[in-house]
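[1] Could you work out the structure for the sequence below:
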Amino acid sequence: MADPFAWDEALLRRYDTSGPRYASYPTALSFRDDFSAQDYQAALARSNGGGKSLSLYIHIPFCRQPCSYCACNTIMTQDTRLAEPYISRLDREMVLVKPYLDTRREVAQLHWGGGTPTFFSLDQMSDLIDRLDARFGLSGARDRDYAIEIDPREADVFTLRHLQALGFNRLSLGVQDLDPKVQSAVNRIQPRILTEVLIDEADRLGFRSLNLDLIYGLPFQTRDSFADTLKQVIAMAPARLSIFNYAHLPNRFRPQQHIREEDLPGAEEKLAILRTTIAMLTEAGYIHIGMDHFARPNDSLALAQQQNTLQRNFQGYSSHAECDLVGLGVSAISRIDDVYAQNPISLDAYESALDASRLPTARGIRLTFDDQVRRYAIERLMCDMALDLDRLGEVFAIDAPRYLANALARLEQPERDGLITRQGNHLVATPMGRLLIRHLAMAFDDRLPRHKGPHYSRIL
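    Got it, this is the predicted structure:
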């Protein structure tokens, strides 16, 4: 198994600092508490003029049991009765959003995340889909992208058949690791057969795309143990793989306090796991989209990257760039027009706002012109692994090299170190630079100095 490119471990270590994942720019740390529901309503109304298709994200926070690595906004409960009032609140939120949106706009993308969306019963899933369709009008187009995150421990072949009937055409299965020792250490016992059965059924039913989530850097993982997991996963032939870097932040995420730091792989071993992962997946025919995403060449993510239409949002990489994103549910974030708006992360606060017939907007930000320029630069670099300054200048009617002179100066050392090349006004990340794309993107972030500290995970 040969490395797909020259590997410089010393260079990676030098640039392996902490930094944002850039699911948005400005990042959530810049969201303001004085951003109001009225600000969000105005952005919704403005968005109608652009006529973009809609993307709906539904956050379902419930999980039946905690996974020790979790860094998501979740509520642990065995009581499925909690789902009913939550669905009613989601419907109330839809009712409050709808007057400000032209609902003739196609819902081209739908994503249910969490938490564990399969916490809902089949009837509850049907109820929620019916409400979404009644409020927004769901799409039946072949190129729609309707995805749901699934815990294989809580789903079976009947679940998949029901999801297909509801209109979902893409699945994301949480796997994390197939090693029983690692599974035990993170409180997620999940025999391989559970995942295989669902993959086989999804293939039989003709789901357009299937993603598997893995995590590297978990307790007791080694390069050899993770290679064994990868070998088994490659044999399952998913269209996409998300291989996340575990960020151990127990002071921020309470479940992680159950993980002992001494059980985690050291920095050298973790880099070796990453190196093994890239080599094995490249050899198996996957394209490294960027950061933690891999896809087969014919998958929509890979095709979108080729066409420079890939987008990055709070669900990762998306092939639907030209959409306004409406987030529904506790902690959900919307990206509408020139605004980000976030709902409360507390279920009580979310419910209280809706019970008072108020949109549950807790905080957000309206982007300045400078924010929009830098968001464009960061997003294109993160998605295309390249940045065309001439194109950026055309979009914003500016002299891009002069406007972004401070960012280009910050990239001079990475350029000398072989992480990025510049030919005229065209920047391209090298293979090593692609691994450190977050660091390269940080050069364009003028808000970053305000948030230095333990807020961000390490890049690798």
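[2] C-alpha only now, for contacts and for neighbours.
    Fine.
[3] Could you give the separation of stretch 366-373 from the chain centroid?
    Average the C-alpha atoms of stretch 366-373, do the same for its chain, and the two points are 22 Å apart (C-alpha atoms, centre = their mean, to the nearest Å).
[4] same thing with stretch 220-230?
    With C-alpha atoms, centre = their mean as the basis, stretch 220-230 stands 24 Å off its chain's centre.
[5] Check the spacing between residue 256 and residue 215 real quick.
    Noted for residue 256: a distance of 14 Å to residue 215, by C-alpha to C-alpha, to the nearest Å.
[6] and for comparison, fold this next one:
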Amino acid sequence: MPVCATAVPSSVTATASSSTRWDEALLRRYDKSGPRYTSYPTALAFHEEFTAEDATQAIERSNASQRPLSIYVHIPFCRKICFYCACNKIATKNTALAESYLYRLDREMVLTARHLDAKRPVNQLHWGGGTPTFLSLEQMGDLIDRLDARFGLSSAPDRDYAIEIDPREADVLTLRHLQSLGFNRLSLGVQDLDPRVQKAINRHQPRVLTETLMDEAHRLGFRSLNLDLIYGLPFQTERSFAKTLEQVIALNPARLSVFNYAHLPERFKPQRRISVDDLPGADEKLSILRTTIDMLTAAGYQHIGMDHFAKPNDSLAVAQANGTLQRNFQGYSSHARCDLIGLGVSAISRIGDSYAQNPTDLASYEENLDQGRLAIVKGVRLNKDDLIRADVIERLMCDMRLDLAAVSRQWQVNANDYFASALERLRTAEQDGLIVRLGDTLEATPMGRLLIRQLAMAFDAYLPGHSGQRYSRIV
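    Here you go, the predicted structure:
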């Protein structure tokens, strides 16, 4: 990802299309900065008092649950930097540099696996970056062998083993090799097919590269294909992005991620190569967003939430219909109730009641592992209030609705009393038509779905203390 779906009830399938009220003034009023809630608490609440020992204790506690595992592997290397990028990456063309990194990854696997119950299945695997296909075919095979030796990978048909691919440096042989390694889902970075936009972001990628890979992936029978797009890039207009969408829809991916570009050049050095004067204005961005939703909805995609769209039979849409959709550091996931093991520089784990984060710089990551300890630099153990709020925010972000009676039953609290201040904060959003309350049920309206991050912020107990931090804008 940059930066980094059975029939669904009518309440879930609603989208902010041309058939519903589109209130640009309302969107602008609520378009503030806020967390994406890939975790709660967010990473801003992680602290250095949380140590590698705390992480291993969390792993050992989690074994009693026998929850399945989701493993994320971060490959930080890229041959060429895209100017929009906000990912943790290392620019190099020397694939030999990956050898020492793979060795450290194996050390991390060994140190992690010794605390895990070997019977816990690995239902989900995701390689992200950087550019995972920076690795040679031999290196990719070696990494899979190491993962299998340490954790025991699955061959179950319902496993979700995904990898992010740069179409500029992968070919049909790459796809055949990935299939032989057990991957069954692909995510291809596209961003935009307009040559002028591609030049401005330093990513020359003719459509034929993506089309060739997708044709081969369909032929090979990969279960799900995702394409990543970004709106808000330099020189984009509603008309130009509509042309990209027409071409993308013709490629027929099962899923689409359409991210809002967050221009934060003070935090991400490559973005300093993008002139703010070349970026579309606020009105143009809203037009692009509306056109995106209209075109994808007309093409049969369901708006899962935020920046994700999926065909009705894709596992994301199925999970949302079943109420089992999950949100983690890779976005939306169809495998609920997994413990997430993050491997590699900058990776974050969610194990039971704890989050643990690795260093964001390669030298610190390597130094810790060379000294025989997990490279944990910070994290947090959740208390009961954190766990309750994490559950509420996740359900709102995934289901676009919240059942307060169910919250009361699950957590043995009176949810209406417990969240009295949060519900009061949502009163204005309710008056503005972003959310509807019927008894103990809160449900986001089509416009509210676009601002679901804003609605979730009402339940965030940490947000007042983080008000000085800069998050990306919501729309």
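[7] Mind checking the TM-score on these two?
    Remark: TM-score between the superposed chains equals 0.99 [TM-score structural alignment, normalised by the length of the first structure]; 460 aligned residues with a C-alpha RMSD of 0.9 Å.
[8] Setting aside sequence neighbours, what's the nearest residue to residue 214 of the second structure?
    Computed as C-alpha to C-alpha, 6 or more residues apart in numbering, the closest residue to residue 214 of the second structure that is not its neighbour in sequence is residue 251, at 7.3 Å.
[9] Aligned counterpart of the one you found in the first structure, please.
    Following TM-score structural alignment, the counterpart assigned to residue 251 of the second structure within the first structure is residue 236.
[10] what's the burial count for its match?
    Other residues within reach of residue 236 of the first structure, judged by other C-alpha atoms under 10 Å, total 14.
[11] how far away is it from residue 313 of the first structure?
    When distances are taken as C-alpha to C-alpha, residue 236 of the first structure and residue 313 of the first structure turn out to be 27 Å apart.
[12] Please apply the same query to residue 420 of the first structure.
    When residue 420 of the first structure is compared with residue 313 of the first structure (using C-alpha to C-alpha), they lie 24 Å apart.
[13] ok, now residue 264 of the first structure?
    With the distance defined as C-alpha to C-alpha, residue 264 of the first structure ends up 29 Å from residue 313 of the first structure.
[14] so how much does the one helix or strand residue 324 of the first structure maps to differ from the second structure once superposed?
    Element membership of residue 324 of the first structure [criterion: DSSP states H and E] is strand 323-328. Between strand 323-328 of the first structure and its aligned partner residues in the second structure, the average distance after superposition works out to 0.4 Å, using mean C-alpha distance after the TM-score superposition for the first structure.
[15] Output the contacting helices and strands for that strand.
    With contacts taken as 3 or more C-alpha pairs under 8 Å, 6 or more residues apart in numbering; DSSP states H and E, strand 323-328 of the first structure sits against strand 53-60, helix 83-97, strand 333-336.
[16] can you list these in CSV and add distance to residue 361 of the first structure?
    Compiled in CSV, those are given as follows (distance: least, C-alpha to C-alpha, whole Å):
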stretch, distance to residue 361 of the first structure
strand 53-60, 14
helix 83-97, 10
strand 333-336, 9
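[17] So for residue 126 of the first structure, which of these sits nearest?
    Checking those against residue 126 of the first structure by C-alpha to C-alpha gives helix 83-97 as the closest, at 10.9 Å.
[18] Report the mean deviation for the closest one after fitting onto the second structure.
    Here helix 83-97 of the first structure is compared with the second structure after superposition; its mean distance to the aligned residues, by mean C-alpha distance after the TM-score superposition for the first structure, is 0.5 Å.
[19] Would you check the span in the second structure matched by that helix?
    Helix 83-97 of the first structure covers residues 98-112 of the second structure once aligned (TM-score structural alignment).
[20] who's in contact with the matching stretch?
    The contact list for stretch 98-112 of the second structure (C-alpha atoms under 8 Å, 6 or more residues apart in numbering) reads 56, 77, 135, 139, 143, 146-147, 150, 343-344, 366, 369-370, 372-375.
[21] now do stretch 423-434 of the second structure
    For stretch 423-434 of the second structure, using C-alpha under 8 Å, 6+ apart, the contacting residues are 26, 416, 435-437, 444-449, 451, 455, 458.
[22] re earlier: outside of the strand holding residue 324 of the first structure, which residues touch it?
    47, 52-59, 90, 93-94, 108, 333-337, 342-343.
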